[in-house]
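K.L.:
sequence isn't available, so here's the structure alone:
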């Protein structure tokens, strides 16, 4: 554990120190996020934070490769370097997008190319730990790997809409994944605790922690696509290593792992989705919403989860912290299945989720109470009035009615 924590510290320190350099580069090349109609920030902010994060990850992996404890990770194959190469390719793609604003087809093609290169380097889905299912076709394995990696990259990119949100969510979810992978490694072997997935998660959490001081509200730099896509790729890579490279016999053998309590057979499948629950949910809702309106799934709007949190009345920081809590509930709730019986885990996870829901909807209750008090003071019914598009417009010269919806629209980046 101490070795992984040391790698995490190295990744955090290098990222923290290199992020000002990334900001300087962004200012020199003009990679600056202007204020748009859907944005929260009120002044232009440089992006390219992903440059420092990618360099921090690469330095952490090189540092780890020199440690005797982790020699088995680098001796078996080139998976670790394939992940570093994939991250570098995605960072270069994001760099180009942050500077020149690439169209979505070009970005998608670049994402597929990076995911494919990583798959050819050995990071690919081969087995699924459910009934010992094996993906026999190399073409199908390649397709499944590319799909998972591209999905994760875009999910993290979608949720990167508030200062500190994406980095914090991945840091929290990555910590849960790190804990699970480490415990799985210890349970599977009593002598060799080295694991590529655990190493990747340690470095991933480290670069997020190192970047957050520069990115938390009010942010001095955004991670940009060069950062969000790298985070998604690294999370997907670790998930593939755990989910698609694990020996099914290890999961299915009751003598090796206690399936009834410690390591349910389905957990390697569930945990990656639990870690990325908010990004995946936000992306799914956005795609369905836009397609239902006849728009491109990549068309921006102001209906993301973080936009809705602001619309409820939460401040910028409070909205981010609440989304952190929901990520922790899902990720650590799933990880808790490793340690405790599932009934006990579901009970406590449900209790925490109810508390989180009350906090999330708190401003709505306050709003309804204010409307109720205003209606009582005016002698009018205390019913909540919703703007009706079909209602007649006010007469010429009459003062416009005021309502919460008439306030200037807040923006979100």
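P.N.:
Arrived safely, thanks for sending. Predicted model, so just to flag it, every value in this text is computed and none were measured.

K.L.:
please make it C-alpha for all contacts and neighbour counts, starting now.
P.N.:
OK.

K.L.:
distance of residue 283 from residue 316?
P.N.:
Residue 283 sits 20 Å away from residue 316, taking CA to CA, to the nearest Å as the criterion.

K.L.:
compare those two (neighbour count), which wins?
P.N.:
Between residue 283 and residue 316, residue 283 has the larger neighbour count (other CA atoms under 10 Å), namely 24 against 18.

K.L.:
what's near enough to touch the more buried one?
P.N.:
Residues near residue 283 by CA atoms under 8 Å, 6 or more residues apart in numbering: 154-155, 158-159.

K.L.:
what about versus this one:
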């Protein structure tokens, strides 16, 4: 217990110290978010949350988690994303270089670390759905999708951080329920390293009134971390047993995944690029309905927790996978329909 507490304390202290060090430096190197037509905030906000989270996790993991090829490749992949995300935060890069780096990271994950989703589980009550080598391609696509899902969801204060905590905490809970508590230190370190960022991003008790954003560096790092943990936790390999079933992963990452696909479908139907920024995300709709940014954060977080609880309870009571998949598809179709027709609902309510 003392060992775990020490690891979490180091993650917290390093994360908050990194914020304090970078706060005065960020404006000097252009690592700030300026308000524009889409970004309604006051002044230049330092984009250092992601760097602080990564630094806290890196230092704590190096000191308290046994080093392995798997862990080293995770941090190398994360460093690449934090780097390109930081460059994007400073120079506002085009889609192409970001996608190239995401593809490189996905390649490292699959072919370097050997992590890929090869078994979907008994989704149709006819036996395990095995992907074989196609699972490598699928996992690379899933990796890029998860990275962009968390990047897209980062639209209001605290949202990407909260979604990350919901998913990572769910992984930790499911791991413990599977009597595999030895593997929860990294998820716990991740959650604790996010807390200082949330304090500076959301808390009204921030004594000096300093505010920071996660930035693309942070949201992409969170997306990679989530898909890395989910792929490890849902697949049985020669080295480890799966902690929970693949269909459960859909529930604990539900909001970022649903929001990304619903928005991309809507953009494609309108003839726009699926990566074109707009004001059609769930948080935008909540605010159009009259909720404040903070109220929207609480509402969306509550919805994400509700979805995660469905997955966790489904795992505890071993609900048939085809039932969980069917319920998820119903939830996604409902969510997508609501997103597509949100403006009609808003006009009717007003």
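P.N.:
Great, that's in hand. Quick caveat: nothing in here was measured; it's all calculated off a predicted structure.

K.L.:
returning to that earlier point: of the contacts of residue 283 of structure 1, closest to residue 184 of structure 1?
P.N.:
Using CA to CA, residue 155 comes nearest to residue 184 of structure 1 of the contacts of residue 283 of structure 1, at 26.1 Å.

K.L.:
these two touch, right, that closest one and residue 232?
P.N.:
Yes - here residue 155 of structure 1 lies in contact with residue 232, judged by CA atoms under 8 Å, at a distance of 7.3 Å.

K.L.:
can you list residues touching both of these two?
P.N.:
Counting by CA under 8 Å, 6+ apart, nothing touches both residue 155 of structure 1 and residue 232.

K.L.:
I'd say residue 118 of structure 2 and residue 234 touch.
P.N.:
No - Residue 118 of structure 2 is beyond contact range of residue 234, at 9.7 Å (criterion: CA under 8 Å).

K.L.:
what about the aligned partner of residue 238 of structure 1 in structure 2, helix or strand, and which?
P.N.:
If you follow residue 238 of structure 1 across to structure 2 using TM-score structural alignment, you land on residue 229. According to DSSP states H and E, residue 229 of structure 2 maps onto helix 215-234.

K.L.:
where does the next helix or strand after that helix end up in structure 1?
P.N.:
In the C-terminal direction, the helix or strand that comes right after helix 215-234 of structure 2 (DSSP H and E) is helix 246-252. Mapped onto structure 1 using TM-score structural alignment, helix 246-252 of structure 2 covers residues 269-275.

K.L.:
the closest residue to residue 196 of structure 1 other than its chain neighbours: how many residues sit nearby?
P.N.:
Closest residue in space to residue 196 of structure 1, ignoring its immediate chain neighbours: residue 73 at 5.7 Å, by CA to CA, 6 or more residues apart in numbering. By other CA under 10 Å, the residues close to residue 73 of structure 1 number 18.

K.L.:
residue contacts, residue 73 of structure 1?
P.N.:
80, 194-196.

K.L.:
mind checking which helix or strand it is in?
P.N.:
helix 71-76.

K.L.:
show me what the helix or strand that that helix is followed by is packed up against.
P.N.:
The helix or strand immediately downstream of helix 71-76 of structure 1 is helix 79-100, counting by DSSP H and E. Judged by 3 or more CA pairs under 8 Å, 6 or more residues apart in numbering; DSSP states H and E, helix 79-100 of structure 1 is in contact with helix 49-65, helix 104-120, helix 224-244.
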